[in-house]
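Trainee: please find the sequence and the predicted model below.
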Amino acid sequence: MEQSSFGRAWMVFLIFLRLGLTSFGGPIAHLGYFRDEFVTRRRWLSERSYADLVALCQFLPGPASSQVGMALGLSRAGFSGALAAWAGFTLPSAMLLVLFALGLSALGSTFPVGVLHGLKVVAVAVVAQAVWGMARNLCTDIPRIFIALISAAIVLMLPNAWSQIGVIVLAGLTGLLLFKPAKDLLHEPLSIPLSRRVGVALIITFLVLLIGLPIAAQVWSNQTLAIINAFYRAGSLVFGGGHVVLPLLQAATVPNGWVSNETFLAGYGMTQAVPGPLFTFAAFLGASMNLAPNGWIGAAVCLLAIFVPSFLLVAGALPFWEQLRSSVRIQAAFAGVNAAVVGLLLAALYQPVWTSAIFTLADFGLALVALVALMFWKLPPWLVVIACGAIGWLLSIAA
């Protein structure tokens, strides 16, 4: 007997809840877990359809693994399935990070300073690994390397969110002029229960919010609206993986005094130790806000604000995916954008990650060991994070 819509959505939630509790290792590892679960074991879709879906979500701004999960849930049980997939995959890590934020706030000055410093040091290794991996895949020739370096220089000289947006736009236009990707005609259509009319409505909603929220935040001086605007914008402009959200969120939260730079980097380091998507870092920041809303309410506001663009974009683009994928011009523009995001992450590696964590030779040595452990020894990120926190604490005692 065919399952009801609620039954299908509940099944999707339970499957993604298990993945959300066990999927360590970042976006690329998540996509591997998804392939094993939904292509190999459950046969919800073919290898080619899964590859097409991953390509679409890599192509769109936002966290690719979460968007793939949303699309799988959407395909299986409609909008309720997409929500169920997101909730199951996201809530475990979000709740762990909120508890860490609340503990950090409650302990205050009694929390071991060395542990926090160790978390900031491990963030150097994590971001360095992300820069290297993305550069190898996305900066494959001299023009792309040049775009990445220029992008890094611009955002270091003009450290604000608007310069980052400008860099992304200019890189897209540069890619449109410089690059001519080969046209991929092979495509296996995906089964998505959405019409193009619904897709257009979702994309228009995305654009209205992207343009309207900054205007509303200027007109009405409201803290909650300002936070929603900042996190929605960050979720809308992250190309190339979850790590790229680091410079966008840092520029939005630290200069405004919403969170301290020390808290920001400690939370980012801890985010590497939990399963699930990196975007759940938003829940930590929301819980850590110096002004209301904070705590659980602030976490919920920031988490929803940063993920809503991903849902609107992936659900809106799916009905048009075949047409989008065959557009050489769009592929060329995104080649430029992808190179620019490597530059954004390179800039973030220096400021604030390196400048806030590496003060002594011991700090540099710990970061180097953490990088080797991640890249060459292939140790789980959560283990490296815990080890760096413990070593940071021991170094602070010995000092």
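Mentor: Arrived safely.
Trainee: can we go C-alpha only for contacts and neighbour counts from here?
Mentor: OK.
Trainee: could you look up the SS state of Thr140?
Mentor: coil (DSSP: H, G, I helix; E, B strand; the rest coil).
Trainee: what's around it, how many residues?
Mentor: 11 (other Cα atoms under 10 Å).
Trainee: in terms of secondary structure, what does the longest helix belonging to the chain contact?
Mentor: With DSSP state H setting the assignment, residue counts place helix 64-107 as the longest helix in the chain. If you count contacts as 3 or more Cα pairs under 8 Å, 6 or more residues apart in numbering; DSSP states H and E, helix 64-107 packs onto helix 5-22, helix 27-34, helix 47-59, helix 261-271, helix 281-288, helix 295-317.
Trainee: check contacts around Ser93.
Mentor: Residues counted as contacts of Ser93 (Cα atoms under 8 Å, 6 or more residues apart in numbering) are Gly20, Leu21, Val274, Pro275, Gly276, Pro277, Thr280.
Trainee: next up, a structure to set beside the first:
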Amino acid sequence: MTTEPALPPTDARGTALEVLVAFLKLGLTSFGGPVAHLGYFRTEFVARRHWLDEKAYADLVALCQFLPGPASSQVGMALGLGRAGWWGALAAWLGFTMPSAVALILFAFGVAQWDWLAGSGAVQGLKVVAVAVVAQAVWGMSKSLCPDRLRAGIAVMAALLVLAVPSAVGQIGAIVLGGLVGRAALRLEHLAPGQHRSYRVSRRAGAVLLSLFAALLLLLPAAAALGNSMALQAVSVFYQAGSLVFGGGHVVLPLLQAGVVPTQWVSNDVFLAGYGAAQAVPGPLFTFAAFLGAAMPSPLGGWMGGLALLLAIFLPAFLLVAGALPFWELLRQRDSVQRAMGGVNAAVVGVLGAALYDPVWTSAITSKAAFSLALAAFGLLVFARLSPALVVALSALGGWVMLS
């Protein structure tokens, strides 16, 4: 009888440099969105490097999908934390995030340097492909997050509320209302108890991190309202967006659009062009924040603005995942929390569905040619299952040919 080779113990330690190199490779090559990223992580860190076993990895993925924020980035931070401590968590984030952030900041420089670029057919193609990408996200999320009539109804309710109150207040209100309805009315099976891998974060440290997360979420908007600093207001908007994104990175689109377009920090055309470009780079979709920060007027803009808002949108993800790790079993065993999260996840489908109409559709689909290009891109993504990066490139080319 053959036996499986023994895995190293789960408390095996590495270095921050080792973590940085491993995640930099993934940051340069991980196309396809968060679901694909989780597959890349499993191949690299479970099957090849044996940093943890299948059960521990599945448990970590479940935690990060339960929390708000970019799930794949949170899994990466936790993997780095488990391998090399706090410096390992930072190294994992830097390696996975910076390649796409740098690419998007450079794209923002191009849009600012050449005025004609924002109105070119190629950039119009990027705006159109955003329609296909968001439609694909709504399509996939609705099937997994709205499997019954109640949750489908929550999604419809959330979409109607966001369309009636087109601001961050409407979006946050829809998410909160979805959680309340889910907690009161959903019926879910109780989860069986489980044992979890230790990440060397004490309950005291976890409580401090979660308290810091909550304090910043409450104090930043208050400070921004009292002060007269555009930079502080932008940091507050991006921190809130990073704190309230449930269900996938695409949900950040309506939250950021409500924060930066009505204030005229970024035009809607530039916003959608950057969102389309974000589909063409590897790594997490949250690096779209780097494009927006680089495209904003002074005192933000350029490298400093891009990196500042990149940190602002990812900070809540780190505070939440590191803070929640020692409390995961307590969280997952609370049926009321599970029901509330089911309602929240259904509501974000509605929030994203409303964003698909306004601003994505209303800004990009202005002709039959644009609609045809969006329909073709949707078909390539959903049915042909081509790489999003390839579909973005084809859409930019199609926009240059059809929409110039």
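Mentor: Okay, I see it. Because the structure is a prediction, the values reported are computed rather than measured.
Trainee: adding mean neighbour count and distance to Ala135 of the first structure, write the helices and strands packed on helix 64-107 of the first structure out as a markdown table.
Mentor: Output for these, formatted as a markdown table (neighbours: other Cα atoms under 10 Å; distance: least, Cα to Cα, whole Å):
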| stretch | mean neighbour count | distance to Ala135 of the first structure |
| --- | --- | --- |
| helix 5-22 | 19 | 28 |
| helix 27-34 | 17 | 15 |
| helix 47-59 | 19 | 15 |
| helix 261-271 | 24 | 21 |
| helix 281-288 | 30 | 23 |
| helix 295-317 | 23 | 24 |
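Trainee: of those, which is nearest Ile386 of the first structure?
Mentor: helix 261-271 (8.5 Å; Cα to Cα).
Trainee: corresponding residues in the second structure for stretch 201-213 of the first structure?
Mentor: Alignment of stretch 201-213 of the first structure against the second structure: residues 208-220, by TM-score structural alignment.
Trainee: kindly report the same for stretch 55-69 of the first structure.
Mentor: If you align by TM-score structural alignment, stretch 55-69 of the first structure falls on residues 62-76 of the second structure.
Trainee: residue ranges for the helices of the stretch 151-300 of the first structure, please.
Mentor: Under the criterion DSSP state H, counting those that start in this stretch, the stretch 151-300 of the first structure contains helices at 161-178, 196-219, 223-236, 245-253, 261-271, 281-288, 295-317.
Trainee: among those helices, which comes closest to Gly7 of the first structure?
Mentor: That would be helix 295-317 among the helices of the stretch 151-300 of the first structure, by Cα to Cα, at 21.3 Å.
Trainee: give me the mean distance between the next helix-or-strand element following that closest one and the second structure.
Mentor: With elements assigned by DSSP states H and E, the helix or strand that comes after helix 295-317 of the first structure is helix 321-325. Average distance, helix 321-325 of the first structure versus aligned residues of the second structure after superposition (mean Cα distance after the TM-score superposition for the first structure): 0.9 Å.
Trainee: now tell me what touches helix 321-325 of the first structure from outside.
Mentor: So helix 321-325 of the first structure is contacted by Leu56, Asp184, His187, Pro189, Ile330, Gln331 (Cα under 8 Å, 6+ apart).
Trainee: tell me the gap between that helix and the middle of its chain.
Mentor: 23 Å (Cα atoms, centre = their mean, to the nearest Å).
Trainee: and the match of stretch 201-213 of the first structure, how far out from the chain middle?
Mentor: Worked out by Cα atoms, centre = their mean, stretch 208-220 of the second structure lies 20 Å from the chain centre.
Trainee: try stretch 215-228 of the second structure
Mentor: On Cα atoms, centre = their mean, the centre of stretch 215-228 of the second structure falls 23 Å from the chain's centre.
Trainee: of the helices and strands packed on helix 64-107 of the first structure, which approaches Ile168 of the first structure most closely?
Mentor: For these, proximity to Ile168 of the first structure was assessed by Cα to Cα; helix 47-59 is nearest, at 13.9 Å.
Trainee: what is the equivalent residue in the first structure for His136 of the second structure?
Mentor: One correction, residue 136 of the second structure is Gln, not His. Looks like Gln136 of the second structure aligns to Gln129 there (TM-score structural alignment).
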